[in-house]
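*Asks:* Sequence plus predicted model, see below.
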Amino acid sequence: MPAGAPRVFVSHLAGVAVFDPNGDQVGRVRDVVAMLRLAGRPPRVLGLVVEVVGRRRIFLPMTRVTGVESGQVITTGVLNMRRFEQRPTETLVLGELLDRTVHLVETGEPVTVLDVAMTQLPARREWEIDKVFVRRGKTGALRRRGEALTVDWSAVTGFSLEEQGQGAENLLATFEQLRPADLANVLHHLSAKRRGEVAAALDDERLADVLEELPDDDQVEILGKLKEERAADVLEAMDPDDAADLLSELPEPDKERLLDLMRPRDAADMRRLMSYEEGSAGGLMTTEPIVLRPDATIADALARVRDQDLSPALAAQVYVCRPPDQTPTGRYVGIIHFQRLLRDPPFTLVAASVDTDLPTLPPDTPLPVVAGHLATYNLLAAPVVDETGSLLGAVTVDDVLDHLLPSDWRERELYAGMALPEASDGR
């Protein structure tokens, strides 16, 4: 390698912004595409998987990359907007090589791949993977970590073999800062085998958040690969309405087994939500809004709103009800919006600030009427109240949008305003 030739560790590219020559951002790097070669020759880097607007993934050939430096990638500005499709001869470096167990050629010792580095060749805009950053000994919670070292690509063997028990620790570390929706997009584009491995490595709360952002087919596939006890734990960690939607996609015997493994109260919430017609207020609602008794104070309400696990829509208002104060509650009294909580003195009782005039939604209210209700009263969420006056839950605007959009909206590829497509993707 000539002196001064750039070398980049691939994990450092994850999420890096991609800019055109004018300095306008066109997307972010999500993976690197390489082609493995025979006789220990370093793999050729074909290009980058770039996520553009609408979470559409496209292929950016390395011949179109003019610079990889200072935490950014610069392109020629001409992009092929055709959706990226991995070919049989191609390997996704982040998705398929990290966490793989390979062997040192000299000693046969097993090592775990932590990262790989690619370098630019003297030939204009050509790159190859020349270094592998590995750790001696198997990694894991119960194993002592061994020495980490960087070796030449030719010094290891085993990349060409499919690995059945590949871990996910280093891949997850690469994407640990991603929001759940973005990590869900990463999982969606992995192979089914790799998707299962990554899902298994996530903790219950993180996996629950990610599942809520995945298409139905991916949700069912991932849940089906988990042990039933863990699947029940993950369902309990999900928002009740999302968990109920996922359970409704399962065969009846599987659904009943999982419900039996869940905590009785959570299972009761699931059964209640699934009893309502799909697309109705009852079917859309969450059973975990913020509920306060009339003798609570504004300070109590603000303390509840500060809960970082609440979505913005649920934190936008609190619901005042007579005891019991868990859904289905005693008599529903009214609602207090977040702005009112900020205006009134902390020692004020919520009973003095509650809005009792806002109409409520019966659980059988159809989706178009629910959407119209939120729009009419400029709400982020609305109370669902039964004929006895008990609060059953709250419908949030994000759940309404989820059901108003086309069923495949998470996979839709919106790319208005991007560059015109080329005739070829350069591969």
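*Replies:* Thanks, I have the structure now. The structure presented is a predicted model; accordingly, all values stated were derived computationally and were not measured.
*Asks:* hey, let's count contacts and neighbours off CA atoms from now on
*Replies:* Noted.
*Asks:* Touching the helix or strand hosting Asp254 from outside, list them.
*Replies:* Secondary structure assigned from DSSP states H and E places Asp254 in helix 252-261. Residues outside helix 252-261 that contact it (C-alpha atoms under 8 Å, 6 or more residues apart in numbering): Glu228, Glu229, Ala231, Ala232, Leu247, Ser248, Ala267, Met270.
*Asks:* Setting aside sequence neighbours, what's the nearest residue to the last one?
*Replies:* Spelled out, it's Met270. Ala244 (5.3 Å; C-alpha to C-alpha, 6 or more residues apart in numbering).
*Asks:* go on, the first one?
*Replies:* With sequence-adjacent residues excluded and distances taken as C-alpha to C-alpha, 6+ apart, Glu228 is closest to Leu258, at 6.6 Å.
*Asks:* How about Gly167?
*Replies:* Nearest residue to Gly167, sequence neighbours excluded (C-alpha to C-alpha, 6+ apart): Asp99, at 5.2 Å.
*Asks:* how big is the angle separating the next helix or strand after the helix holding Asp254 from helix 252-261?
*Replies:* Next along the chain after helix 252-261, taking DSSP H and E as the criterion, comes helix 264-274. Put simply, helix 264-274 runs at 140 degrees to helix 252-261, going by axes from the mean of the first three to the mean of the last three C-alpha atoms, to 10 degrees.
*Asks:* this is the comparison structure:
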Amino acid sequence: MSTTRVFVARLAGCTVFDPAGDRVGKVRDVLVVYRKNDPPRVVGLVVEIPGKRRVFVSIGRVTSISAGQVITTGLINVRRFQQRGGEVRVIAEMLGRKVIFHDGSGEATIEDVAIESQGPGDWSVNQYFVRRPKTSASPFARGITTFASWREIREKDDDGEAQSAERLIATYTDLKPADLANTMLDLPGERLLEVAGELSDDRLADALEEMPETSQIQILASLSDKRAADVLDHMQPDDAADLIGQMSEERGEQLLDLMEPEEAEDVRLLLSFAPDTAGGLMTTEPIILSADSTVAEALALVRKAELAPALGAAVCITLPPYEPPTGRYLGIVHFQKMLRYPPHERLGTIMDQSLEPLTTDSSAARVARTLASYDLVSVPVVDDNHRLVGMVTIDDVLDFLLPDDWRTQESDIPVRRSTSRFHHTPRNTNGTPREGR
């Protein structure tokens, strides 16, 4: 039997099943429309189905809703969800809004919304769970919470958007970067920018790396120069270079000047290479150790949570110094091989010297062939003096091969035929445009 009342925030992430018990997707939001003399009516759910696509499921197709699962008739239109005029998403747009009590007792902030079933396919907003402003100056104090019916309150004209965005971000805590990016891109334009403004620098950087370039530029343009530079500092150097390469030369130089010197130096280096070469595709932050380092030392670096899986697949061995550009490149030790040896084994005795590194001017086609031919997820890149300058990973190559809008395409994705994913002008290491392009 269906639950007659459920709080929307508890529905977020709940699994949606068809009548046979097969998993359809996950609930991401509840869609309502306001009415003049009646409580807001639920019109459907926003459900994320396999492939990260978000679709609309009419409330008429829902046979049961509870805090743990949702059962549907199994008939779902898989067209990508598009919000219509008059529709409001509870999680994305209502949570965090300021409301005023009709009895004059003050204002409060919506923290959750309860919806109630009036019959098959008929759900409406029943109650609001709200928090009043705190009355103590103590940083640990919190306002009193209470329930209010839709008749007892009205929404303020100024919605308190910063606080609203803060509340919304709380529901995104456990999302992976790619899911966070997709969730943000589903928000209305102004709401998207408000949420971006409230996210921490590192969290926003992670999300930006998973977004199309047009969305990256839109969000970065809404930030102050200082905040934009801080976010770029937290991005992978190759992703930051791609993004700066889409901007005007003047804007790019302003941000590079505001970035941390070491981060800016890496980005300038990447911008100096043609975009369809190994130098333009690589990241400048591989794991680098000496031949005398041990398997235990290498595994300690590989297991760092913030390290991208593709970069953790191998350790590069060089002569000192051990920051790109390093001393002479010696070889590579694959993660799987390290697992076969005792912790005290020296890396120099087990490194692979047969894999020829790529040079910075190696074509993107050669990079792809090398990864495919040797079943690799990463390959080292050296300069003319055989010094290690970076590593190209499989995700860099896929980003290059796929069309610019692959993240938002609904159909099968063709391999791109163009020769360049990027549109930036290659620059010298001092930031000036490079001649010849």
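*Replies:* Alright, I've got the coordinates. Fair warning: this is a prediction, and the values are worked out from it, not measured in the lab.
*Asks:* Report the TM-score for the pair.
*Replies:* The pair, once superposed, lands on a TM-score of 0.92 when counted by TM-score structural alignment, normalised by the length of the first structure; 411 aligned residues with a C-alpha RMSD of 2.1 Å.
*Asks:* what span of the second structure lines up against the helix holding Asp254 of the first structure?
*Replies:* Using TM-score structural alignment, the residues of the second structure aligned to helix 252-261 of the first structure are 249-258.
*Asks:* Superpose on the first structure and give me the mean offset of that stretch.
*Replies:* Comparison of stretch 249-258 of the second structure with the first structure after fitting gives an average deviation of 1.0 Å (mean C-alpha distance after the TM-score superposition for the first structure).
*Asks:* Pull out the buried residues from that stretch.
*Replies:* For stretch 249-258 of the second structure, the neighbour count (16 or more other C-alpha atoms under 10 Å) marks Glu249, Gly252, Glu253, Leu255, Leu256, Leu258 as buried.
*Asks:* And what about Leu371 of the second structure, helix, strand or coil?
*Replies:* The three-state label given to Leu371 of the second structure by DSSP: H, G, I helix; E, B strand; the rest coil is helix.
*Asks:* Trace it over to the first structure, please.
*Replies:* Checking TM-score structural alignment: Leu371 of the second structure goes with Leu374.
*Asks:* quick one: the residue nearest to Met270 of the first structure and Tyr276 touch, right?
*Replies:* No. Taking contacts as C-alpha atoms under 8 Å, Ala244 of the first structure lies outside contact range of Tyr276: 10.7 Å.
*Asks:* more crowded one of the two?
*Replies:* Ala244 (24 against 15; other C-alpha atoms under 10 Å).
*Asks:* I'd guessed Val33 of the second structure sits against Arg84; true?
*Replies:* No. The pair Val33 of the second structure / Arg84 is not scored as a contact, 10.0 Å apart, by C-alpha under 8 Å.
*Asks:* Looking at these two, which is more packed in?
*Replies:* Taking neighbours as other C-alpha under 10 Å, Val33 of the second structure and Arg84 compare with Val33 leading, 18 against 7.
*Asks:* what residues are up against that one?
*Replies:* Under the criterion of C-alpha under 8 Å, 6+ apart, the neighbours of Val33 of the second structure are Pro40, Arg41, Val42, Val43, Gly86, Glu87, Val88.
*Asks:* before we move on, back to that, look up how far Ile222 of the first structure lies from the residue nearest to Glu228 of the first structure.
*Replies:* From Leu258 of the first structure across to Ile222 of the first structure, the span is 14 Å (C-alpha to C-alpha, to the nearest Å).
*Asks:* what does Pro215 of the first structure align to in the second structure?
*Replies:* Match for Pro215 of the first structure (TM-score structural alignment): Pro212.
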